[in-house]
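*Asks:* let me see the structure of the following:
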Amino acid sequence: MASKNFFLVGDDVSTTQSILVPPTYGPDELKRAVARHFHIVQPSGVSFHTSYGSINTVSDVLDANEPIGIRIDNQAVREPDGPEGLPIVGSFYEIFPDHLGNHTRLFRQYGGLIKTTNMGKTNYLTDDPEIAAVALNESIYFSKKINEDHPLWGVKDNIATFVGDTETETWRLSHKFLPTSMGPKAVRHYAPLIQETVRRSFAVFDAFAESGRSWNGYQYMVKLASETIGKVILGQNFGHLVNADAPFHPIPLSILTMFQLNKRVASRGAWYQNLPFGDPKKLRETHKLCYALIEGIVSDIETSDTAMPKMPMAEAALKASNLVEYLIKGTDEKGETFPRSMIVPNIVMLTSAGFTTTASLLSWLIYSVTEHPGNQERLLQELVNNGISETTEWSVDLVSKLSFLDKFVKETQRLHNPAFQPARTAKTDVIVPGGYRLKADSVVVCALHSLHTNPNHWHDPSQFDPDRWDTAEVKGRHRGMYLPFATGPRGCIGFNFALLEAKIIFSELIYRYEFIRDGSENVQYDPEFQLVRPLNLYVDLVIRHKRLVHATQSHQEREQYETRGDPRHISSENTLVPDEHTRTSASNQPLAPWTNGTYATPNSSLEETLNEPASLPLMIQGGDPMQDFATFLESIGLSEQWESEGLPSMEQWIFPTDSAVAPQAGLKDAVPNEFDSEDRSLQNHTAEEALFSNFGSRLPSLQPDGSEAENRLQSSADTIRLHSIHNISESQYRSFLNTIDGFHRVLPKGFAPPSKYALSRFLHGFIDGLNEHLPFIHSPTLHIESCNSALVLAIAACGSQYRFETSQGVQLFYAARAIVLETMKQKGFGIQAGYTNSAQCNSPAAAFPSNFLPGAAAEDNFDETVEIIQTLLLLIIYATWGNNGTIAQELGFLDNTLASLVRAHGLNEPPQSFDLMDDSNDVNWHTWVSRELNRRTKFVAYCFLNLHCLMYNTPPLLLNADLGLDMPCSNALWSAQNANEWRLAYESVGKRSNISFQRSFASLFSKGELSATDETPSTALGNHILLHALFQQLYFARQLCLFPLDHDHQAREITGLDAVLRTWKSRWKDTPESSTDPRNPAGPIAFTSAALLGQIYVRIQVDLGPHRALMTRDPSTIARALVNAPQTIVRGPGLITALLHAVHALSIPVQLGIDFVARTHSFYWSVQHCLAAVEYAHLLTRWLLALPGPTEPSRHERMLFLWITRLLDETEHGIRVPMENRLNLIQNLDTGRQLSISIIRVWARIFNGNTSWEIVDVVSASLKAYADLLEQSWS
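*Replies:* I've put the predicted structure just below:
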């Protein structure tokens, strides 16, 4: 092991330091070792240099005969530069009073990290995304340590969040309790309170509109935001909305005073802070007053007779009437509550940050909507399009549908973010990106305004453009470019609530009022306030229904408005808002409140909202899996336009309009208004929108009319034609027979080759059937006269299954097997006479000759070996999905042989990338096909061996870590029928490099966006591969678990896949080829992925893998294994998602018709669906039997119970009980047993007969036997 001398370029060469460099190091390992030694934050930026130039390899480093210089991002190491400053005051006058503008000026002058001094304090400011990201994410190099240079030094309190050091026990306690109370599940409960608060404010704003008075935007947004926060955190009504002139409550007033005084005092240095007079004294007194006021509220809640009992904090977050009560009564896993001494400081900070940031954001939203014409109309139109009305019940889910609102808020935060100086402190001497050296305890301040408007990273950064958030440039941005809530462990824990509050309030105001700026002077921000707030934002309001219904302006008034250019004068003919007499929904309900009636305002408190009786069916919103049905479909990649195809909604399934089965009014009234809103929204979609949806309909009609089919084919760039192989010519057939004849000595006795017509029939069956589900055979270039005869026979064997000629398939299987094994033996692939001993193929190096290993084979040998791999893969598919016990016994040998062959052939991309050559299109096409075919073959082999893991609970033979391949291409490229068609497709989408599997898989865990313009987007096959990789991750997580998963949260923590699956679903939805139409022109792979996704969700909850006995192929044995599987099931929030997938899967064939699906869908449904059905049926059975337990069924469970009973009404297994009485049976054990057996029998019938593969019949018979055994044991 050699020792080499390194030094930092920029330092003297005499500062060299010795580092051991093992010769086994790769370049990245060396960079990491050097970075650790020199405290360089980002190893990827390290480069090595000598007097001869840069060196790039470890061997070059080891061969260097002189000290090696280190550059970071190709820069010499240097100290940050900045304005020289004046004595004592330093850079004060270089920065204040316009610190936002001056920051930007200084960055342009001195670079991405600048040094500033102010009254003895030194800060380092950055507008570089790389530096901001590494500082805020914290590490061994950075933390939030509030020292004397830190902007928050004047208000430091280590007991309180936001203003305390990170590495303290109090911070860990705060971040143990507080995030639970502000997480997505808790935040969803706040929507009704926010809605109630903003609607109470209408009395104030209506008064301004009626009187024509302008008002200070920030002042009244403070009143509105603090009114909400007062209830959520303190349970207090501040009285800000009693009337327009209501005074400020002392608590928010004292907080605003502290924010102003702290900025003013802190900016003047440490000497100023301790003065016994002036602002420092006032700050201390205000601080003391605020703490005393909140201490009184905490004490009152603590001693209240109505306070709830102590309970786990996850439960307390959903039941507490306010945050103070949560902190008092919530307990951790040890049963301990939040320390009493820490409650008041943390409540002060949460209250302060809660309303001040939201008030500033709302003010800047009002500024943006008045400053940039056209956006107000777009916002209003989006609300109308989504069915928003004066009676809309807001929810997290409804807010998430407002895509333009989201972009508008983001763009406003980019230019006018309330917070502007999050800071972190260096824990040691460190070198950050760009080569800047910082000493220990240096404070790095992220100048968010400059960061968000950095022209090196944002196009036209000063332009207000909400649509920039749809561009690939912004979607693929660096993670440090946009940090409105900071990031890392000290990122804002309340951002979920802040965005929900701002979006609901702003939407309600936009819907009711038109905002008009009063005056034309520039709006100024306050340079002496802790946040960025507008000082002189004055606005007028016009109530929208006044404009539309009461045109009371005189001609003279209108002329004056036009002369002044007053935007209030807009004719009703040109408005986006419909007239009440002409624009109504299909149900004759007005789409907006165009009348002058009294506005209905809810009066319920937060406590009443959270503790109201659990009416049904109620959908809880937010991060909860039980969203409204349309959003649930969207969350698993299904269409949001499913109703446009004539399918009823979930609510209609449970509550049909038929009076014979309609429930009583009391129950029906409990259906949330989101359903009505969604109905109206869906009716506004045009037929074209439904037709050209990327997601397709949830369940397509089986025989679309010609125009629909034609339009579907023209609607997607990824459209493919139905594959067709030319009729086999006589010469081709003779050539095929001659090739087979060369293996007559090893062919099974009595084997007769298929006739020309049978062979053609079987090949078509394969291409139209199996190859649609597993597309790794390239049919346009498949020629039977030139490819391996074993491959042709294997294709024919599988294709015979799709022509229901099973006996022919068995003969073809044995013939293909004999030829491929003989071929491998002749080529020295380690296949001996006793080839059935799989141990002989366990070692790739021993099994295959040296000239076969990657890099040593000629191109012809390469293609021939891929054909052998394809043949083995097809034989494995046939043995797995058929029902021949003798053939199935060879799976172990075939699996090991395939895995060994794939490994030996190589799971990495060729060293040379594909580029178009000057040759003909035909040459380019065949070269490209060879690479893509190799890639797809190995990926499908990986997936199918993974499927064996799923079916038989055997370890996967190809691991995620083995795959060094790029992801497969799009269907447009793969399915091109000739070279010219391929060239056109390649030039439009193929020039971008394919993303590697490893990077794509890693991005699911890192939430990275894959939208770079130089890489191909996701494909349906690629997404399917990633889902198999996630299943493998789950399998090994289960194997490593040393104790039973007794609790719902344990299952989710052990597997860690909840967030990853959400990322996968988002990727699925963004994929152009994605559709759950099994007849999708791009193939049914995306439809199959939906089944695998549901199966993974089920496996997270119940690991049925070891208890299915599918290997036996015996229905009785499989049924007994299911009966004897573990009976326990953990009911909890995590189970709901799995149950939704299980019930939704059942609803598809029920709604289409069970017998209809059983007899017509064998081509469309893959075997994956029947395998998933076993787990769905078992899960629902165990859940239904667990409902009579001591725990009351949740709202979600009651909803699912009703849905199941309504679905079974469509079969002969329905329960003959009126809908309104069915909830009385939810904890009846006999009812649970009856429903369980019914569900199993329905699935058994769906997969009974008329299937291409016998394994489906085995599953059907096993489910029937399972139901029989349960029925016998319960009778």
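*Asks:* from here on, just use CA atoms for contacts and neighbour counts.
*Replies:* Will do.
*Asks:* the stretch 251-400 of the chain: strands as residue ranges?
*Replies:* 311-312, 330-331 (DSSP state E, counting those that start in this stretch).
*Asks:* winner for burial among those?
*Replies:* Of all the strands of the stretch 251-400 of the chain, strand 330-331 carries the top mean neighbour count, a mean of 24, counting by mean count of other C-alpha atoms under 10 Å.
*Asks:* contact partners of it?
*Replies:* 310-317, 337-338 (C-alpha atoms under 8 Å, 6 or more residues apart in numbering).
*Asks:* show me what the host helix or strand of residue 37 is packed up against.
*Replies:* Per DSSP states H and E: residue 37 is located in helix 27-38. If you count contacts as 3 or more C-alpha pairs under 8 Å, 6 or more residues apart in numbering; DSSP states H and E, helix 27-38 packs onto strand 46-50.
*Asks:* tell me the angle of the strand it packs on relative to helix 27-38?
*Replies:* 90 degrees (axes from the mean of the first three to the mean of the last three C-alpha atoms, to 10 degrees).
*Asks:* one more sequence to fold, the one below, so I can look at both together:
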Amino acid sequence: MDYSWLATLLRVLLLFVAPLVFLTYKSLKHFKFVSIVDRIPGPWALPLIGNAPLMMRLSLSEMFQFMSTNAFTEFGHRVRFWLVDQPHVMITKASDCEKIMKGMQHHMKSLNYDLMLKEWMGEGLLTSKDDKWRVHRKILTPAFHFNILHEFLPILSKNSKILVEQLSQLPEYKSGKDFNIFDTVSLCALDIICESSMGTVINAQRSSQSPYVQTVNKLNELIALKYFSPRLRFNIFYKFSKVKRDTDYHLKVSADFTDKVIRERRQYLNSLRKENEAGREGEKKHLAFLDMLLDAEMRGEKYMTDKDLRDQVSTFMFEGHDTVTTGTCWALFMLGTHPEIQEKVVEELDQVFGDTGRAPTINDIAELKLLERCVKESQRLYPSVPFYQRHLREDAVLDDGTVIPAGCSVGFSVYRVHRDPEQYPDPEKFDPDRFLPENAASRHPYAYLPFSAGPRNCIGQKFALMEEKVVISTMLRKFRVEAAHKPEDAELQMSMVLRPKNGLRIRLYERTSHPHLAMQD
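*Replies:* All right, here's what the predicted structure looks like:
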């Protein structure tokens, strides 16, 4: 008997049944995933588009208020959001942060970092993962050792002095009017990071119209536009947008500039090596971070491709520019808001520098303990990066049994973590003594996160703190700073860094009560 018809029937059934079984399995798996995620409290979300309608109707200022305060007031210390079909869980407790940050189990950065930063930074230290991250972190760590960092002090001092000169020439300073401190400090930070990371002097403070200066500033703006626009999160809309065209243009300017610097620094290091081999060792010059990587490559010890080098330099430029600018400006503003603390800092400067007017040494910077506490307290209240994220490839089980399933992004609301009254009594008060050793010892180790924590903490945090102390101390030796508005009047908004919509406005006055502290030529 011919049973070929049965084989044909089975093939037809399999053709229809197999996809149905597969789709059923995927649907049940997704339903289970969604049900676990939705056990975490959060705003009501629509199928497929999630909380996009809520986000789209909020301004950037309203979004910051909701994501930093209102959502947690309504739903508790963990809040779940759906951005389109992607679940995000925001956490605000130090113990929860530790669970995610402490080891390498959940070290992968959120997929949103690809959306925001990968075009510019490729697979630099901020965005890379797994073996590539481990190898590059190991290569880069020696470049940020304390014994290396102190060699950059002359660069910090030189550019801080230029900043004071530029501020002294502002019409607002001469007339006693207020101005936005971000504008001038940003250029100083850009000069410092270019010279320290690439060994290249761009004179941003004296030539703010240079193409590279404009490109770095524009890329920061374009990244924020892309990330916080629900429409541009879809590649089909982004691909044909003006934001994409502008981004491509500025990425090329940045890449061309960085590649040129890499070529020139290779030639420079080769010439130094030849001079040394010939016994004609010239004047010793400070090596930039890039030089250290190239020098290791030339010795055959460690290797990075030109793209790897460009990605790391771009990462330095992003992390060492806007973040340090933001931290410096908030610290100055808070000292201008609290003149009694500012005067104590000046007394400390007087004790360290006397009437010499000299540039700071590394020992001087270590002695500025009150200033350091002021910087840390400013970063507590106004962290340069108020939110960051990880992507879970495995389930995370928190202390109370709550499960955040694999596939979620976990967001750390640093702004809110730093205002936890259990860790910081009277959290809105500016109190630098919170960071006295005896006061800090009793706090949870993950209650202070301006530079992240755990294995993926910021590799440049010591450099950033040193830079902020040099810039601020140089300014306070010349000027008395006065805040032109209250901190609560600063309109905070969702952005890559905590830069208020209209900046931070201050007034500067020549420090006549301590004239010997003014920096000498």
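*Asks:* and of the contacts of strand 330-331 of structure 1, the nearest to residue 930 of structure 1?
*Replies:* Closest approach to residue 930 of structure 1 among those (C-alpha to C-alpha): residue 314, at 54.8 Å.
*Asks:* which of the helices or strands spans the nearest residue to that closest one once chain neighbours are set aside?
*Replies:* Closest residue to residue 314 of structure 1 apart from its sequence neighbours, by C-alpha to C-alpha, 6 or more residues apart in numbering: residue 180 at 6.4 Å. Per DSSP H and E: residue 180 of structure 1 is located in helix 169-182.
*Asks:* one more: residue 542 of structure 1?
*Replies:* With DSSP H and E as the criterion, the answer for residue 542 of structure 1 is strand 538-543.
*Asks:* so that strand aligns onto which residues of structure 2?
*Replies:* Alignment note (TM-score structural alignment): strand 538-543 of structure 1 is matched to residues 505-510 of structure 2.
*Asks:* the matching stretch vs structure 1, mean deviation?
*Replies:* Stretch 505-510 of structure 2, aligned to structure 1 and superposed, deviates on average by 1.8 Å (mean C-alpha distance after the TM-score superposition for structure 1).
*Asks:* give me the most central residue, structure 1.
*Replies:* residue 1063 (2.9 Å; C-alpha atoms, centre = their mean).
*Asks:* just give the closest residue to that one, not the sequence neighbours.
*Replies:* residue 1004 (5.8 Å).
*Asks:* okay, helices next: where are they in the stretch 301-450 of structure 2?
*Replies:* Under the criterion DSSP state H, counting those that start in this stretch, helices of the stretch 301-450 of structure 2 are mapped to 306-319, 322-337, 339-353, 362-367, 369-381, 414-417, 437-440.
*Asks:* now what about the third one, what contacts it?
*Replies:* What that stands for is helix 339-353 of structure 2. 335-336, 360, 364, 367-368, 370-371, 473, 476-477, 482, 517.
*Asks:* of the residues you listed, keep whichever come out buried.
*Replies:* Buried members of the contacts of helix 339-353 of structure 2, counted by 16 or more other C-alpha atoms under 10 Å: 335-336, 360, 368, 370-371, 473, 476-477, 482, 517.
*Asks:* among these, which one sits closest to residue 204 of structure 2?
*Replies:* Once C-alpha to C-alpha is applied, the member of these that ends up nearest residue 204 of structure 2 is residue 473, at 21.0 Å.
*Asks:* all set now, cheers.
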